[in-house]
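Trainee: okay, sequence plus prediction incoming.
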Amino acid sequence: MQYSYRLLIILIATALLQGCDQRPAESMLERYSNRVANSLDSDTELDLNIPLQLPPYPRRRERIQPVTDLRQGLIEVLNLRHCQLINLIAERNSSLGKVMPPSRQVVYEIRLLFRLGRCQQTLKQPQAEADPQLIRQIEDIFQIKKASFEAALWNGIFTSEAMERNFSLSEPPLALTDDDGFSQSRQALLIFNQLAALNNATASFQPEWPEPDYLDQLEPHYQALSVLRFGSRWLRSLYLITYTLDHTARVIEQRLEQRPLCFNNRATPQALIVKNVFNKYYAGELQPYMARIDREGREWLQLNHSLLQNFNDIPAAMQRYQSLILDPDGPLWQNYTSARERHTKAWQQLLSQCNLMPGT
């Protein structure tokens, strides 16, 4: 409850800080680019009421992996009494258990695997006097669940509503303030990386291993991704920044092709106006926002990329999405860095004509 309250406070604070402007990031980007155009006598205006030309997150049926479900058979084998599995199994077979969200299903699968492993060890103790047939059945079930454990982990993370919302293309860009939910989303992805790392760990599973101690604290992290939707908002922010940088660079390049802004490195009154636009709207507004989107985005991409590296069997649709969006060296990030370099080069050429480069 306290975690949910904090998330609500963040969202309210962000809304209040944005004031009456319903699209503060877009307004800032348009203001910057259009001021540059005006100062260069260009009538090319930037309008960011545009659709995102990004691939959508794969549909759920393209992401889900089949998992062997042995609930009823397991009850028959254990006769509702062995290895302290009765409560876990009963919960899964309840009316609510049958419609568990992915976040709860993955907890069930993890606990079931760990408890089955310990069950094998317990039943093999001489004092247990267990039926050899029962031991073989438990071992068979353990191997079946172990074989589908990767799919269970995958579904628990990547078929969740929280993850879907984190990659939606319908959210607004991140706010101009620092209250953007990055730290909570980062923490959630760090926990998910721990969760996914169990996939490789179970290859050398030891029955004495304790269950992960964070299983009861997973839900708030799913909620953070679902409510804050940092990823969705970051994708729009980066796309709009990339579009703005390319558009503004083109405006500057067109002016450079027409006629010089200055001659003999002597600053003209118009050049001083252009430099003032650079200082006020680029250095003062866009650059700090862009630096934050860059810094947080690189870490967000790396966390998502690392998360996927824990899995050996990734659906084809997710492989394509990973290569286009989540690869730190993929097209999404490369388009941004190319636009940034083009924009920087255009400004350098323009200001160098007038001996107005920063530091000169």
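Mentor: Yep, it's here.
Trainee: C-alpha from now on. contacts and neighbour counts both.
Mentor: Noted.
Trainee: where does the nearest residue to Cys119 once chain neighbours are set aside sit: helix, strand or coil?
Mentor: With sequence-adjacent residues excluded and distances taken as C-alpha to C-alpha, 6 or more residues apart in numbering, Cys119 is closest to Cys83, at 5.3 Å. Classification of Cys83 using DSSP: H, G, I helix; E, B strand; the rest coil returns coil.
Trainee: contacting residues for Cys83?
Mentor: Listed by C-alpha atoms under 8 Å, 6 or more residues apart in numbering, the contact partners of Cys83 are 115-116, 118-119, 122.
Trainee: take the one below as the second:
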Amino acid sequence: MTLLLSRKSIVLLLMGTLLIGCAQFAPQTLFESYIKDLNRSEYLQIEMDSELSWQSLPALRTRQMELSQFDVGLLEFLSLQQCDVGAVAGQRNSILGRVMPTSQRFVYELDIIRAIRSCEIEDTDLRTKLTDVANIKASELPIAFSNMLWAGEETASLFSLANGFIPVSPEASQYQDLITALQHLERIAGNLENIPNVRSADIEADMKVIYESEYLGKLLYSIVHIRHYLEATTQALEPLSQNQSVCGAPLNFLKQQFEAHYIKLLQPYMARINRVAYQVLPLLQSLVQQSPLQAPEWHSFIRQFDVRDSHSAWQGYLSASREHGRAWSRIFAVCGEAVGNA
């Protein structure tokens, strides 16, 4: 009986893995079906090459910035127990503190600034020293915040290209939790000079959402592949706008494929991608602009998501989408046909 259950568990696990894999690449199947059916026409021969161009997330060393180190001596630690400064600094110097995640390091920096500034210190030299420390840490909060966003394990997951496309399912492609988390982080970024009172649990919840979304890697993977499919198809369609022999039955067949695949399946999928991206990408851009991170490799990478840069992957995808629609419109126009539901 135990062996039977084990086999059943293995089968279920394999089926689950297969379903996840299918979901990750379902959009690829949709685009390939579109091209395959268009290629059934004697007027079209769409050929796909294997060249895809994107930049992967640069190495951690280009995304992480150093923070000033601060250690409290033993006597000072004992003298500051009532002010919580020693306790907070001791946490940082503990074994756990030395491997503190970037999100917790950011919260720690906020905590120790508040602890120092709220503490009544009688020793003048010590008060001066700690005031200077608090001021330095306050000036470095944008660095700690940037490290949290771009140098943690959440970053690697957020930008991972290993997870395939944005899901086709409307329910799985909304990413509302991610939008809410980024909005919260943007508010914090804009209020760093006031040393915001941030709860560790809230920060961890935001970073967990970012980690689990895998969104920006999926977005980049999706738009680069979609652009590739659309540009190849558009290139094959272009000559037909100068060829009236396609009018009549040949065009009717092509129009059926256009409406069955592009209008009913692919265009709604792309619209869902756009709807979320138009909310996420401005938030991403705002967070990037407020970060002091200046590494050229980082800026070259993140520029792929720039909504205004004409050379970005995002704008390349939008341009390919527009040109694809125009190519069909020109073919329909030469034959005096309406675009249908386009």
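Mentor: Thanks, I have the structure now. Here the structure is a predicted model, which means the values were calculated and not measured.
Trainee: TM-score of the superposition?
Mentor: TM-score of the superposed chains, computed with TM-score structural alignment, normalised by the length of the second structure, equals 0.85; 325 aligned residues with a C-alpha RMSD of 2.8 Å.
Trainee: can you name the residues of the second structure that stretch 220-233 of the first structure overlays?
Mentor: Aligned using TM-score structural alignment, stretch 220-233 of the first structure spans residues 205-218 in the second structure.
Trainee: what does that stretch rub up against?
Mentor: 103, 153-155, 157-166, 175, 177-178, 181-182, 184-185.
Trainee: list the buried residues of it.
Mentor: Within stretch 205-218 of the second structure, the residues that count as buried by 16 or more other C-alpha atoms under 10 Å are 206-207, 209-211, 213-218.
Trainee: from these, pick the one nearest Ile35 of the second structure.
Mentor: Ile35 of the second structure has its nearest neighbour among these in Lys218, at 22.2 Å by C-alpha to C-alpha.
Trainee: which parts of the helix or strand that closest one falls within are buried?
Mentor: In this structure, Lys218 of the second structure sits in helix 215-237 according to DSSP states H and E. Buried residues in helix 215-237 of the second structure, counting neighbours by 16+ other C-alpha under 10 Å, are found at 215-234, 236-237.
Trainee: circling back: so which of the contacts of Cys83 of the first structure sit within strands?
Mentor: In strands, defined here by DSSP state E, there are no members of the contacts of Cys83 of the first structure.
Trainee: which SS class is Ala338 of the second structure?
Mentor: For Ala338 of the second structure, the assignment made with three-state DSSP gives coil.
Trainee: now do the contacts for it.
Mentor: Going by C-alpha under 8 Å, 6+ apart, Ala338 of the second structure touches Phe332.
Trainee: next one: Asn197 of the second structure
Mentor: Counting by C-alpha under 8 Å, 6+ apart, Asn197 of the second structure touches Leu110.
Trainee: quick one: it from Ala189 of the second structure, how far?
Mentor: Counting by C-alpha to C-alpha, to the nearest Å, the separation of Asn197 of the second structure from Ala189 of the second structure is 12 Å.
Trainee: and if you look at Leu14 of the second structure?
Mentor: In terms of C-alpha to C-alpha, Leu14 of the second structure sits 43 Å off from Ala189 of the second structure.
Trainee: ok, the two, which is more surrounded?
Mentor: Just comparing Leu14 of the second structure and Ala189: by other C-alpha atoms under 10 Å the higher neighbour count belongs to Ala189, 19 against 12.
Trainee: can you lay out the contacts of Cys83 of the first structure as TSV showing distance to Arg59 of the first structure and neighbour count?
Mentor: Formatted as TSV, the contacts of Cys83 of the first structure follow (distance: C-alpha to C-alpha, whole Å; neighbours: other C-alpha atoms under 10 Å):
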residue	distance to Arg59 of the first structure	neighbour count
Arg115	33	22
Leu116	33	23
Arg118	37	17
Cys119	38	20
Thr122	43	17
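Trainee: could you list which of those residues belong to helices?
Mentor: Counted as lying in helices by DSSP state H, out of the contacts of Cys83 of the first structure, are 115-116, 118-119, 122.
Trainee: map Leu141 of the second structure across to the first structure for me.
Mentor: Checking TM-score structural alignment: Leu141 of the second structure goes with Phe149.
Trainee: which residues does Asn163 of the second structure contact?
Mentor: Residues near Asn163 of the second structure by C-alpha under 8 Å, 6+ apart: 24, 214, 217-218.
Trainee: same thing but 7 Å
Mentor: 24, 218 (C-alpha atoms under 7 Å, 6 or more residues apart in numbering).
Trainee: how about Thr244 of the first structure?
Mentor: 29, 33.
Trainee: that one pairs with which position in the second structure?
Mentor: In the second structure, Thr244 of the first structure lands on Tyr229 (TM-score structural alignment).
Trainee: quick revisit: out of the contacts of stretch 205-218 of the second structure, which are inside strands?
Mentor: The strands, defined by DSSP E, take in nothing from the contacts of stretch 205-218 of the second structure.
Trainee: ChimeraX command to pick out the buried ones of those residues?
Mentor: Per 16+ other C-alpha under 10 Å, the buried members of the contacts of stretch 205-218 of the second structure correspond to this ChimeraX selection:
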select :103,153,154,155,157,158,159,160,161,163,164,165,166,175,178,181,182,185
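Trainee: restricted to helices, list the contacts of stretch 205-218 of the second structure.
Mentor: Counting by DSSP H, the part of those found in helices is 103, 153-155, 157-158, 177-178, 181-182, 184-185.
Trainee: kindly reformat those residues as TSV containing distance to Lys137 of the second structure.
Mentor: Formatted as TSV, those follow (distance: C-alpha to C-alpha, whole Å):
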residue	distance to Lys137 of the second structure
Ser103	15
Glu153	23
Glu154	24
Thr155	23
Ser157	28
Leu158	28
Asp177	31
Leu178	29
Ala181	25
Leu182	24
His184	22
Leu185	19
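Trainee: which one of those is nearest Leu130 of the second structure?
Mentor: Closest to Leu130 of the second structure out of those is Ser103 (23.4 Å), distances taken as C-alpha to C-alpha.
Trainee: so who does that closest one touch?
Mentor: Ser103 of the second structure sits next to 148, 203 when contact means C-alpha under 7 Å, 6+ apart.
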